[in-house]
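have a look at this fold, sequence not included:
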C-alpha cells in the first residue's frame, strides 16, 4: 500500500510540475527562441486589445513561394511553425508575459498555394501543433485554413490570431 501511495504521489507531482510550466519554460524545453518583433509593413499595428481580447494582425515567415509548386507541404508546415514563433513574439510584446494568455480563440491560416493544392489544413497544422505544444489545452483553437492566390511579398503563409487574456 505504501508503494502505491508513493508512486501516486510521484506521478501526481510530476504531472502537476509539467502542467505548471510557463509557456516561456516550455519554449526553452523545446529548444526554441522567440525572434525580434518586426515593424508593420504598412499603416497598421501588430495588435489591438479590446477588453480581454487581443487581436493580432497577420504574420508570416521568411519563407517565400507557393506551397504545392515552389515548396513541399512539409516546407509549408515548417513555414507555419516559424510563423507561430513570430506570433508568440508579438503576443509576448503585447502582454509582457505569455502566461497572461487564457486561451487561443480563433486562427485564420492562409496558404500561398498552387491552384491544385488542397492540403491547406496540414500546412497550418505547423502553427496549431506549436500552440498546443507550448500552451496545452489553452493553445487549442477554432481555425480556418484556406488557400490564396498570393500573399504579400510572396510569403508562404500568413496567420491571424485572436486570444483571450486573463483578468489582471
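Cool, got the structure. Just so we're clear, the structure is a prediction, and the values are computed from it rather than from any experiment.

every contact and neighbour count from this point should use C-alpha atoms.
Will do.

show residues contacting the longest strand seen in the chain.
Assignment by DSSP state E gives strand 101-112 as the longest strand of the chain. Residues outside strand 101-112 that contact it (CA atoms under 8 Å, 6 or more residues apart in numbering): 65-67, 120, 123-124, 138-151, 154-166.

buried stuff in that strand?
When burial is assessed from 16 or more other CA atoms under 10 Å, strand 101-112 yields the following buried residues: 101-112.

can you name the next helix or strand after that strand?
Counting by DSSP states H and E, the next helix or strand C-terminal to strand 101-112 is helix 120-135.

that following helix to strand 101-112, inter-axis angle?
150 degrees (axes from the mean of the first three to the mean of the last three CA atoms, to 10 degrees).

list buried residues within the contacts of strand 101-112.
Neighbour-count burial within the contacts of strand 101-112 applies to 65-67, 120, 123-124, 138-141, 143, 145-147, 150-151, 155-165; the criterion is 16+ other CA under 10 Å.

quick one: the closest residue to residue 45 other than its chain neighbours from residue 107, how far?
Of all residues not flanking residue 45 in the chain, residue 57 sits nearest, at 7.1 Å (CA to CA, 6 or more residues apart in numbering). Noted for residue 57: a distance of 11 Å to residue 107, by CA to CA, to the nearest Å.

shared neighbours, the two?
Going by CA under 8 Å, 6+ apart, residues that sit against residue 57 and also against residue 107 are 160-161.

find the pair from the buried residues of strand 101-112 with maximum spatial separation.
102 and 112 (30.3 Å; CA to CA).

try this one side by side with the last:
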C-alpha cells in the first residue's frame, strides 16, 4: 500500500511546511538523509502549551506527539516530493516539557512513533530518544525532530 493510501485511510491530510520561527530552515537534505528541524505541538493553529505531569497527562501528550508526526510528514513530503521514496525513518528525538517528577516521556513520544509505524510499516521503525525538558519554545508541551533516509 502506498504511503498516501495509508494516510487517506487514516483520514490524514498533510499540512504545508510551517514557516520557521527563528534563524533555521525546516529541513536539510544531505546525501540520502533528510534532517527535519524540531516541530512543536500545535492545537488550533497555535502552540499546544502545557507541562506533562503538571497541566497535562500522558494521553494528551501522546495526542500532541501524534499531531507533530503529521506535521513532520508534511515537511518530509515537501523535502523529498514523494513519501514513498522514504526507505527508513532513521531517528526521532522528542523533547517533552515535563515536571520534575514526570517519567513517561517515552509513552508521550509513542504518539509519534506509533503513527510513523502505521504509515510506513517496517520502514517506520526507528531509533529514538525521548527527553524531559524544563521548557520548549513558546511553552509547547512537546517538540520532535526526525531523520529519514531516501532511496
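Great, that's in hand. The shown structure was predicted, so the numbers you read here are calculated from the model rather than taken from an experiment.

can you pull the TM-score for these?
The TM-score (TM-score structural alignment, normalised by the length of structure 2) is 0.95; 146 aligned residues with a CA RMSD of 0.7 Å.

follow-up on the earlier one: how close does the longest strand of structure 1 sit to structure 2?
Following superposition, strand 101-112 of structure 1 is found to deviate from structure 2 by 0.6 Å on average (mean CA distance after the TM-score superposition for structure 1).

how far away from the center of its chain is that strand?
Counting by CA atoms, centre = their mean, to the nearest Å, strand 101-112 of structure 1 is centred 7 Å from the centre of its parent chain.

residues in structure 2 aligned with that strand?
Counting by TM-score structural alignment, strand 101-112 of structure 1 falls onto residues 86-97 of structure 2.

rewinding a little: next step: the buried ones among the contacts of strand 101-112 of structure 1 restricted to helices.
Those of these mapping onto helices are 120, 123-124, per DSSP state H.

contacting residues around the aligned partner of residue 77 of structure 2 in structure 1?
By TM-score structural alignment, residue 77 of structure 2 lines up with residue 92 in structure 1. Listed by CA under 8 Å, 6+ apart, the contact set of residue 92 of structure 1 reads residue 98.

surely residue 56 of structure 2 touches residue 50?
Yes: Residue 56 of structure 2 is within contact range of residue 50, at 6.1 Å (criterion: CA atoms under 8 Å).

quick one: what's aligned to residue 37 of structure 1 in structure 2?
Alignment note (TM-score structural alignment): residue 37 of structure 1 maps to residue 17 of structure 2.

and that match, how many neighbours?
Neighbourhood size, residue 17 of structure 2 [other CA atoms under 10 Å]: 17.

relative to residue 88 of structure 2, how far out is the nearest residue to it once chain neighbours are set aside?
Spatial nearest neighbour of residue 17 of structure 2, excluding adjacent residues (CA to CA, 6+ apart): residue 75 at 5.0 Å. Separation of residue 75 of structure 2 from residue 88 of structure 2 (CA to CA): 16 Å.

quick revisit: map the residue nearest to residue 45 of structure 1 onto structure 2.
Residue correspondence to structure 2 (TM-score structural alignment): residue 57 of structure 1 is matched to residue 37.

one more: residue 24 of structure 1?
Mapped onto structure 2 by TM-score structural alignment, residue 24 of structure 1 lines up with residue 4.

what do you get for residue 163 of structure 1?
In structure 2, residue 163 of structure 1 lines up with residue 148, judged by TM-score structural alignment.

do the same with residue 79 of structure 1
Following TM-score structural alignment, the counterpart assigned to residue 79 of structure 1 within structure 2 is residue 64.

what ranges do the strands span in structure 1?
Secondary structure of structure 1 (DSSP E): strands at 47-50, 53-59, 101-112, 142-148, 157-165.

for those strands, which one sits closest to residue 20 of structure 1?
That would be strand 101-112 among those, by CA to CA, at 14.0 Å.

ok, the residue nearest to residue 45 of structure 1 touching residue 49?
No: Residue 57 of structure 1 is not in contact with residue 49 according to CA under 8 Å; the separation is 11.3 Å.

neighbour count: the two, which is higher?
Legend: neighbour count by other CA under 10 Å for residue 57 of structure 1 and residue 49, higher for residue 57 (18 against 15).

measure the residue nearest to residue 45 of structure 1 to residue 47 of structure 1 for me?
6 Å.
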